[in-house]
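*Asks:* Give the three-dimensional model of this entry:
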Amino acid sequence: MLFRHFEALIDVFKASPDVEPPPGLLPFYAHYLRQVWPLMLAVLVVGFFAALIEVALFSFLGRLIDMAQATPSAAFFDQYHGELLWMLLVVLLIRPLVFGLHDLLANQAISPSLTNLIRWQNHRYVLQQSLSFFHNDFAGRIAQRIMQTGPALRDSAMQVVDALWHVLVYAGSALYLFAAADLRLMLPLSLWLAGYCLLLWYFVPRIKNRSARASAARSKLMGRVVDGYSNVTTLKLFAHTREEEGYAREAMQELLDKVRLQTRTVTALDFSVTCLNGLLIATTASLALWLWSQALISSGAIALAVGLVIRINGMAEWIMWVVNGIFENVGTVQDGMRTIVQPRQVLDQPHAEPLRVSQGTVHFEHIHFHYGKPGGVIAGFDLRVRPGEKIGLVGPSGAGKSTLVSLLLRLYDLQDGRILIDGQDIATVTQESLRAQIGVVTQDCSLLHRSIRDNLRYGKPDASDAELLEAVRKARADAFIPLLDDGQGGRGFDARVGERGVKLSGGQRQRIAIARVLLKDAPILVLDEATSALDSEVEAAIQESLDTLMQGKTVIAIAHRLSTIARLDRLVVIDQGRIVETGSHRQLIERGGLYARLWQHQTGGFVGVE
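*Replies:* Got it, this is the predicted structure:
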């Protein structure tokens, strides 16, 4: 019950503004830590009292020696029983309670919850990045940075709040106790503190910079390794195991070199602190003994001084590793910020309204688009698709057909022009509502590494089992799904399909994708090479299902296999991002233009054949 109370102090999944984290390091830390500031303050206060109790134990030790020397043994307990009971109370009750409260705050309240709060908010932000964001980086590196930033930020913040604060209180209390015994006892500790700060001033920036480089190299290695695993089929098909080993080895060698530079700095700092600590113990003990020999301090003061500096020696060694850990974690956070702190390229406008589709008219109105390269991929494209009309986009590879689909889904923003659906500019409506009104079956029907049922319910999350079965039957997937076995206990609809659906054939993946769109039942339908992975027999079998799917919908279909779209209401021929022909199949054949040449190539007029 006590554990649950502390574990519930941070709501990991609380409602929070979905905003870009600030770019600066300190503002980035503050963005997350201000959400849990009462707990961080509590750790600070409890740490203060924990440090005072630790110093008080050494003060008690010195006091105990002085009392024992000044009092006959027979009268010792009678004279000091009150003070001894107070010492016992501190050791047996107050100290365990304070340290226990500290552990509950650090380990139960903050450690797991703050880590996952940071991960959750970063994941939410990155998940809504534009498509180009994910195309420009390794998926493994993005995931690595999301996963490692949370614990690194938490650890470095806790080490500053807890460990460094503890040492400051400890050193300040020690100086006070030394001054109470004899002001001269403060001199070795004061010089040590100055020397210790100088060492940190020299070494810490170097540790920080080298830790950041090591973290970047670590993310690079992770990206390369995951990239190889994700494309292991290609690796084996081309027999490139040696090349892949070399690719990973290069990144691993870079990481090794940068970690070695980091550890050299740490070793140099460790040696320097050890020498400084030896000087502190020797000078403090020598000075204390000299003052005692001059009858200026008691023997208890010797025990207090030597005991405290030995304890400080141990803490100095510990704090060195803490400082190293802090800046190693800061370097990891800085590396993570390279991915996390990037503005989204495609944003909903403030107060964007949901898209409402009543008819399904689609109008590409003089649009211009390029992928950040000179020259337009789409230049001045203008096309109006009437409600319920079924058009086919035709053209050679690279003509811009799939780009038009991406623009309709607003995966990218236009450079100029507008795309209207029932008169509503898609740039002014919410992206979620836009994509909810468009069903898409793409050429690359990759699936999620989940069960068949979970993949189907992406089309309609609340679909009943009866609706699933009907969609599967219409997509002609009911013959193979009951036979699936993932080798891990999942069968039929519960079978997991592997990463990107690799456990299924191309045709099976595409039929699952078609069933998913059947469930979605959106008023606008996009078929981007929807039957490209099916053989002619299977394609013919599900053509009736596609005809049923297209009824009452506005349809935009892309296909290199022209026979699959020849029966559509209108064909639009595109070349270099512009419309060069439009009409029915028969009209375009009679015209003898680009479409006729493409049709001739597919029906017998191959290169070299007259």
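
*Asks:* Going by C-alpha atoms from here, please, whenever you check contacts or count neighbours.
*Replies:* Will do.

*Asks:* can you list contacts of stretch 197-209?
*Replies:* Contacting residues not belonging to stretch 197-209 are listed as Q262, T265, V266, L269, S272, V273, V323, N324, F327, E328, V330, G331 [CA atoms under 8 Å, 6 or more residues apart in numbering].

*Asks:* wouldn't A471 be in contact with D521 here?
*Replies:* No - taking contact to mean CA atoms under 8 Å, the distance of 10.4 Å between A471 and D521 leaves them out of contact.

*Asks:* Between these two, which contacts overlap?
*Replies:* What both A471 and D521 touch, as defined by CA under 8 Å, 6+ apart, is an empty set.

*Asks:* one step back: just the contacts of stretch 197-209 now: which is nearest T442?
*Replies:* The shortest gap between T442 and any of the contacts of stretch 197-209 belongs to G331, at 40.7 Å (CA to CA).

*Asks:* ok, back up a step: of A471 and D521, who's got more company?
*Replies:* With neighbours defined as other CA atoms under 10 Å, A471 and D521 compare such that A471 has more, 24 against 18.

*Asks:* Sequence B follows; please return its structure for comparison with A:
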Amino acid sequence: MFEPLFRRFERLVDPFAETPLEAPPSGFMAFCWYYTRPVWPILAGVACLGAMIAVLEVYIFTYIGDLVTWLEGADRASFLSENWPRLALMAAVLLLARPAVEVVWQLLFHQGLMGTFPMSIRFRAHRYLLRQSVSFYQNDFAGRIANKLMQTALSVREVVSKFADILVYVSVYFTASVVVVSGADPWFGALFMGWLGAYLVTLRHFIPKLRDVSKDQADARALMTGHVVDAYTNITTVKLFAHTAREETYARGSMQAFLDTVFGQMRLVTKLNVVLVLINMALLFGTGALAIALWQVSAVTTGQIAIAIALVLRLQGMSHWILWELAGLFENVGTVQDGIGTLAREREVQDVPNATALAVPNGEVTFEGIRFHYGKTSSVIENLSLTIRPGEKIGLIGRSGAGKSTLVNLLLRFYDLEGGRILIDGQDIALTRQDLIRQNVGVVTQDTSLLHRSIFENVAYGKPEASEADVIDALKKAHAWDFVATLTDQAGRVGLAAHVGERGVKLSGGQRQRIAIARVFLKDAPILVLDEATSALDSEVEAAIQESLFDLMKGKTVIAIAHRLSTISAMDRLIVLDKGRIIEEGDHQTLQAAGGLYAHLWAHQSGGFLDSAAEASRETA
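*Replies:* Reported below is the predicted structural model:
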């Protein structure tokens, strides 16, 4: 019966509406308004209805006082005939007007606001966070970022809704109460205003303290969650090193820090409650004493006394409610302020205004005098120039820290250059859209992580419109179909439908790598990056997949990084890096004959891998 009505109000706001992907303002009020703008008409309606409810409730108390006065001097036989219009009006207020306003308020507040408002914030903030720079995620816990997203969305809703509804309701209610009791005698109004002054002074003293401790609490909660999630995410490492006790201690420290903020908050709440009881009892005592004194000189009626006492008792109950609402308000203010630091952070790497499209007909890659240093004092890459011809296959070689992976990250524009240019088919990547760069570069990395979704979804990530046949074909090319066809997860899903677990933990390293390779097969980008692409594969599987990798490289510009030099020795050209500079280049035979760093690294191979111990001894010799 009520479902269509509920649905109508639930659809007043579309929480998934497309909005500009801009950084939210960093100021508190501007930040809240940025996310509140889509729902402000509903908030305005809620505030107006709240004000109407407050006026009606005070009117009801006034009517009860009048009723006492009428009954005190009325004739029982003629009471109804003389007062039926007023009684009928009150019946209409109680049975029609007040319930009708309440129904509309409930629908607007709970159906129109409480669900869609925070979801709108989450979706908009999530869209922005997804486009944050890689360094943003490297410098924080994933669980901490997610926690701030969820907490901040709810806190913005609470802050805004309390201002728009509760504070409006309370302000109107108190103002109407003062007007009513002052109509009986101005001294009643003076008492109420005195109570308000004491109440505001109390809140002024305690609420900022609660706000500050709540902000600390929100940060401590996020840190505690981050520590816990970090252990769960890396549970295999924790188990391998038998460090469960160490993780307990690690988490206990952040839990204790969070608990300390809770203790501080509760001490403030206890003090505040005690002070509040004192001023409430003072108001009740003063109102009662004044009522008796005025009644003795016939200055007020018993009905007016009933109104004053009823409103005092109502305000006492409201004062505790207001206390917790304001405490909650400022707790949420602290949470929002804490979340602003994460959600409103500017992206380090941004598309320029009117960024151009990127066309890659050939796949030529040019590095022109590039310089980059990750914010360090010494550069990781300094004045490096390199041109990779269309369809050329190059191998990047060098010791750890030579700048190989950095070069790839700069090509993908995970970071902005500090000097020089990178061109793809003559187009400066700093002037084009980041997503178009990455759409045209296929990457298989050493640290392969998969989404906690099905095999099909993971492989089709390279080409979302791919059919099941396309996915199976890519898996076969990557020599992954044999094991995928037999996979079963805990939910009983098999083959392509089987889920791989968080970061692909249900698969072996080699299986994850082959899924990643299949994904790049399907993507079929004109530029291919292999960053230790076969490092997780055993020799037998690597030998089986090498042919497929060569098939994948056909017609593409390839940049390959490998410590296992045998896997890239057949490349068209080998580039040897050292301390961010190119020190040698040529094919395998030329570099080996030159007797430089490449020849040294090749000579110290052991089973196809760099002999780290020999290398270390050479460097310290």
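
*Asks:* hmm, back to that, just the buried residues of the contacts of stretch 197-209 of the first structure.
*Replies:* Q262, T265, V266, L269, V273, V323, N324, F327, E328, V330, G331 (16 or more other CA atoms under 10 Å).

*Asks:* ok, whatever residue of the second structure lines up with the last one - contacts?
*Replies:* Aligning on TM-score structural alignment places G331 of the first structure opposite G334 in the second structure. Listed by CA under 8 Å, 6+ apart, the contact set of G334 of the second structure reads R211, D212, S214, K215, D216, A218.

*Asks:* G334 of the second structure in helix, strand or coil?
*Replies:* For G334 of the second structure, the secondary structure call by DSSP: H, G, I helix; E, B strand; the rest coil comes out as helix.

*Asks:* quick one: it and E502 of the second structure, what's the gap?
*Replies:* Computed as CA to CA, to the nearest Å, the G334 of the second structure to E502 of the second structure distance reads 32 Å.

*Asks:* In which helix or strand does M320 of the first structure reside?
*Replies:* With elements delineated by DSSP states H and E, M320 of the first structure resides in helix 299-340, which encompasses its position.

*Asks:* Skipping its backbone neighbours, what lies nearest the equivalent of T554 of the first structure over in the second structure in space?
*Replies:* Structural correspondence for T554 of the first structure with respect to the second structure (TM-score structural alignment): T557. Spatial nearest neighbour of T557 of the second structure, chain neighbours left out: G391 (4.1 Å); criterion: CA to CA, 6 or more residues apart in numbering.

*Asks:* Enumerate every residue touching the counterpart of the one you found in the first structure.
*Replies:* With the correspondence set by TM-score structural alignment, G391 of the second structure lines up against G388 in the first structure. Taking CA under 8 Å, 6+ apart as the definition of contact, the neighbours of G388 of the first structure are Q359, G360, T361, Q551, G552, K553, T554, V555.

*Asks:* Show me the two of those that sit farthest apart.
*Replies:* T361 and Q551 (15.0 Å).

*Asks:* In a helix, the residue nearest to T557 of the second structure, correct?
*Replies:* No - remark: G391 of the second structure does not belong to a helix; assigned using three-state DSSP, it is coil.

*Asks:* what stretch of the first structure lies opposite the helix or strand containing T249 of the second structure in the alignment?
*Replies:* Element membership of T249 of the second structure, judged by DSSP H and E, is helix 244-296. Per the alignment by TM-score structural alignment, helix 244-296 of the second structure matches residues 241-293 in the first structure.

*Asks:* Next: stretch 411-426 of the second structure.
*Replies:* Residues 408-423 of the first structure are where stretch 411-426 of the second structure lands, counting by TM-score structural alignment.

*Asks:* and what of stretch 519-533 of the second structure?
*Replies:* Counting by TM-score structural alignment, stretch 519-533 of the second structure sits on residues 516-530 of the first structure.

*Asks:* Then stretch 77-88 of the second structure?
*Replies:* Using TM-score structural alignment, the match for stretch 77-88 of the second structure in the first structure runs over residues 74-85.

*Asks:* Spatially central, which residue of the first structure would that be?
*Replies:* Note on the first structure: the residue nearest the mean C-alpha position is I146, at 2.0 Å, using CA atoms, centre = their mean.
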